[in-house]
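**Q** Starting from these lines, generate the structure:
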Amino acid sequence: MPDNAARPLWTAAEVAAATGGVLAGDDAPIGGLTYNSREIAPGDLFLALHGARDGHEFAAAAFAAGAAAALVDRPVDGGPTVMVQDTLRGLERLGVAARDRAPHVRRGAVTGSVGKTSVTQAIKAGLDLAGPAHASIKSYNNHIGVPLTLARMPVETERAVFEIGMNAPGEIAPLSRFVAPHAACVTTVGPVHIEAFADGEAGVAREKASIFDGLVPGGTAVANGDVAFSGLLCDRARSVGARLAVFGAGPGCDARLIDFRPDAEGATVRAELFGRPLDYRLAQSGAHWGLNSLCVLLMLDALDVPLETGLQALAGFQPLAGRGQTRTVAVPGGAFTLIDESYNANPLSMAAGFRTLGARAAPGRRVVVLTDMLELGEHSRALHEGLAGPIEAAGLDLVHAAGPQMRWLYDALPASRRGLWRETAAELAAEAALLAGPGDVVMVKGSNGSKASLVAQALADLQNAEGAPSGSDAPRAAR
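**A** Take a look at the predicted model:
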């Protein structure tokens, strides 16, 4: 909610005008929007959307919590309402109205198989330093999250960035057209949501590339030049008349990664940006952040943010929750380092995580704790078993795993690398004290739906736990 008492985000009458709805009741000022009645703040507009439950059932609770008005498609009691034919369509119209009433705003859009949320928030960090900025929160990147983020954009905003995701073909282009970005990027392409595409990664690549379809005339398309489908991305950008900017490690890239050196506090990057040599610091140590940072800098450049401002933002941008946050966990006999990558996982991010872990200095073992990767369809077994190669290449010492799909990886590992395997993440979390010992560096990674976060939290909770074992009984492997 904008902190501006003199100018509300909307008024109820403005919502009615933007959505083509009919206002019943007072023309109340509106400070924010939400579809979750449990998140209502006084002065919010409650969106009675239809989902697993009909939002209209919660309108009374929303008004009791202080909602100023409700967007509805059938009558409810309790306060002012804006009646529309369909509340989701109404939200979409409100988002477009928010975009169109602020034509001065420079807008960016982000998609990709890996790294969407982190890259979006890193761009937002740069936008914040450059002036009033707005961005997606959490992973609000779908058919509800994108128009909701637009509708929440204050008119005073100067720059904004929107995350755009997909679960099936045909979802990204319409969302990009809602945003009408001045710059759009594809962070990377890989086998994520692959079960929805008959032609596998090629289909994923085409869907990701469709983000460029929504660019305003003369907009900038930022593409990863290191992925197998970089040609497809670049061709799509050219086909819509976009200005193309490519990041990667190869010659000819507009933003070229030359060297990436992680350390305990982050990493040092050596690169070239439009032919200019750069050396800069990151607060992130993940190997994938070399390319991610170049993607961020190209997006910020396209959104008229000075390079020095972008570098300042990257130097201070910390890992997000479940996406690389690192902490020291004190246990009897010493401490271990916990890297929490539990929010999401796919073959690309797994391999990047293994490289990151393998590059970390560790007085003990480099241990990875994995739960199932989801939404891989018929490719799941091969992709899980295929993780054994990147684990070997990274030189990791020990693998603990949970879930029926991770069993395929576990069985593909040499005995020297096998730690514990359990049917569920909850079962593995119950044995957290056996997963790590003093001096170890432990990364937890898995799909959100396979509950990797339970294991990460259980390991964090070992902090000074009375009577916790030292970890000496955990399976150990030679280094």
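**Q** C-alpha from now on. contacts and neighbour counts both.
**A** Fine.
**Q** Show me where the stretch 351-479 of the chain has its helices.
**A** According to DSSP state H, counting those that start in this stretch, the stretch 351-479 of the chain carries its helices in the segments 380-385, 388-394, 406-412, 425-429, 452-460.
**Q** And these: which comes nearest A228?
**A** helix 380-385 (16.9 Å; CA to CA).
**Q** If you count neighbours, what's buried in that closest one?
**A** 380-381, 383-385 (16 or more other CA atoms under 10 Å).
**Q** Alongside the first, I'd like the structure of this one:
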Amino acid sequence: MNAITRILDWPLQDSDENPLVLWDAIAIARAVKGTANADFTVTGIEFDSREVQPGDLFFALRGETTDGHRFVDMALARGAAAVVVDRPVDGPHVLVKDTTEALVRLGAAARARSRAPIIGVTGSVGKTGVKESIFTALDRASRGDAHRSVKSYNNHTGVPLSLARMPARARYGVFEMGMNHAGEIAALTRQVRPNVAVITTIAPAHIEMLGSEEAIADAKAEIFQGLERGGTAIIPADSPHFERLRKAALRCGAQVIAFGKSAHADVRLLDAVPSLGGGSLVTVDLGDRRLCYTVAAPGEHWVMNSLAVMAAVRAVNGDLGAAGVALAEMEGLAGRGARVEIDVPEANGGGRALLIDESYNANPASMRATLAQLGRTDATRRIAVLGAMKELGKHADGYHAALAAPIIDAGIDHVVLVGPEMAALACELGKAAPSPLGKLVTFAHCASVEEAVDNLSAFGLRRGDAILVKGSNSVGLASLVTVLTK
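**A** The predicted model follows:
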């Protein structure tokens, strides 16, 4: 029997009997408590008119600064099959009282009709990468019938949008949930209603809004409140907040699975050694068996992320072999660890340099992890472009200044600091003594991304350099990445 015959003979699943169309007009109108003016079917859901594809259903949401109804004509011109509006318009539409509420209702209807195991993911660091890894593993094992939230659609509009996009045929669903205030994840998890809830790690992200790491842990633990009966909570065993998270999960009736290095971890790291290509060869004890697999993404933080992935896949009776293949193939995402070779100007001798793109987000824990990984990266020179870490409030100066030690420990040659919050780090680096080998870190403090680009140009990239770009998204370092890659 050849491979094609085996695929064609793959056993049918109950979900294979569900329709291929995502939604039809009758189902949408019933779900959102609206009125459809025409008969239509849709193959996708969108609330950004610039992203509309033929066959999509466009939700005209009202925002703080704009009204999606202004873009209804654009959405229809781009091929939208219909629009959801709060006033009659020309073209196929569903009329509702409130379009945002309608999106939440459609997401709830998608969740209600699904029989797929649902995994919810949150955490201060690594939630998008873990979400993508779990999805890739389950998608591979289910012949493309897994679904997940794309990009970072993890807030009060992104979560219901991602739910509404889930096909009735999906055999797994993976959803990311984010927050910067207490109570936000509680609302999101009750929409997602996960069977498995994963917390990647707890770190001082959004501490300005929440005040302490303990409060951050409590806010993340809200994800357990939406767990379906008999659900599973997956938490970091090595976290100083482990007991706090465990008790929160138990209060919600969850089965707790811990991952990490600690002796009490259910998914316990036994060994991790560098592998060819910069990743890690990982050995894990699952209690009743041991696994050995490769993680393509470099860094100890990705080793720990892989344990959470394995725990989640096993919790939904997924294929651990497929999970191992997914981790071996997955490299960094754009803005979250992607590694790209860039051209060095001929004036500097030509050749190639390595760009590590971490421009999407930053907090004290992720900064330390990526700086340490830069220090382990084989390079002629190591350069770090670091943007300010936002939402740290009164703790900002201390957390920024504390980055001086990991910068020095990593043996970084030149640092470009961007944003006013980086003044505290610039002060620390200015006071730093030379390393035991007499090496002194050079640095520049820039007010803008444009100044940072100029500084890098003046510093002069060379063949074999490794350049880390990391900062909070609002700093805008993605535009510096664009300059370097072009």
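**Q** thinking again about what came up before, export the helices of the stretch 351-479 of structure 1 to a markdown table and tack on distance to V305 of structure 1?
**A** A markdown table is the format used below for the helices of the stretch 351-479 of structure 1 (distance: least, CA to CA, whole Å):
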| stretch | distance to V305 of structure 1 |
| --- | --- |
| helix 380-385 | 40 |
| helix 388-394 | 37 |
| helix 406-412 | 43 |
| helix 425-429 | 43 |
| helix 452-460 | 36 |
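**Q** winner for burial among those?
**A** Mean neighbours per residue, mean count of other CA atoms under 10 Å, is largest over these for helix 452-460, with a mean of 23.
**Q** ok, which stretches of the stretch 151-300 of structure 2 are helices?
**A** Using DSSP H, counting those that start in this stretch, helices in the stretch 151-300 of structure 2 cover 158-164, 184-192, 207-210, 213-221, 242-251, 300-315.
**Q** which of the ones you listed sits most buried?
**A** Counting by mean count of other CA under 10 Å, the most buried of the helices of the stretch 151-300 of structure 2 turns out to be helix 158-164, with a mean of 25.
**Q** quick one: what's aligned to S285 of structure 1 in structure 2?
**A** Aligned counterpart of S285 of structure 1 in structure 2: P298 (TM-score structural alignment).
**Q** quick one: contacts for the nearest residue to that match once chain neighbours are set aside?
**A** Nearest residue to P298 of structure 2, sequence neighbours excluded (CA to CA, 6 or more residues apart in numbering): G279, at 4.2 Å. Under the criterion of CA atoms under 8 Å, 6 or more residues apart in numbering, the neighbours of G279 of structure 2 are 294-299.
**Q** Quick one: buried ones out of those residues?
**A** Neighbour-count burial (16+ other CA under 10 Å) applied to these gives 294-299.
**Q** how far away is D27 of structure 1 from A12 of structure 1?
**A** Using CA to CA, to the nearest Å, D27 of structure 1 is found at 5 Å from A12 of structure 1.
**Q** Just want to know which of those two has more residues nearby.
**A** Per other CA atoms under 10 Å, whichever of D27 of structure 1 and A12 has more neighbours is A12, with 25 against 17.
**Q** Might one say that that one is in contact with G31?
**A** No. Between A12 of structure 1 and G31 there is no contact under CA atoms under 8 Å: 10.5 Å.
**Q** And what about the most centrally placed residue in structure 2, helix, strand or coil?
**A** Among the residues of structure 2, the one closest to the centroid is T128, at 1.5 Å (CA atoms, centre = their mean). On the three-state scheme (DSSP: H, G, I helix; E, B strand; the rest coil), T128 of structure 2 is labelled helix.
**Q** which residues sit in contact with it?
**A** 151-152, 176.
**Q** mind checking what L161 of structure 2 lines up with in structure 1?
**A** So, by TM-score structural alignment, L161 of structure 2 is matched to L148.
**Q** An error on my part: the question was meant for H181 of structure 2.
**A** Using TM-score structural alignment, the partner of H181 of structure 2 in structure 1 is A168.
**Q** can you check M310 of structure 2 too?
**A** Aligned partner of M310 of structure 2 by TM-score structural alignment: L297.
**Q** leaving aside the residues next to it on the chain, what's closest to that match?
**A** G310 is the one closest to L297 of structure 1 (CA to CA, 6+ apart), at 6.2 Å.
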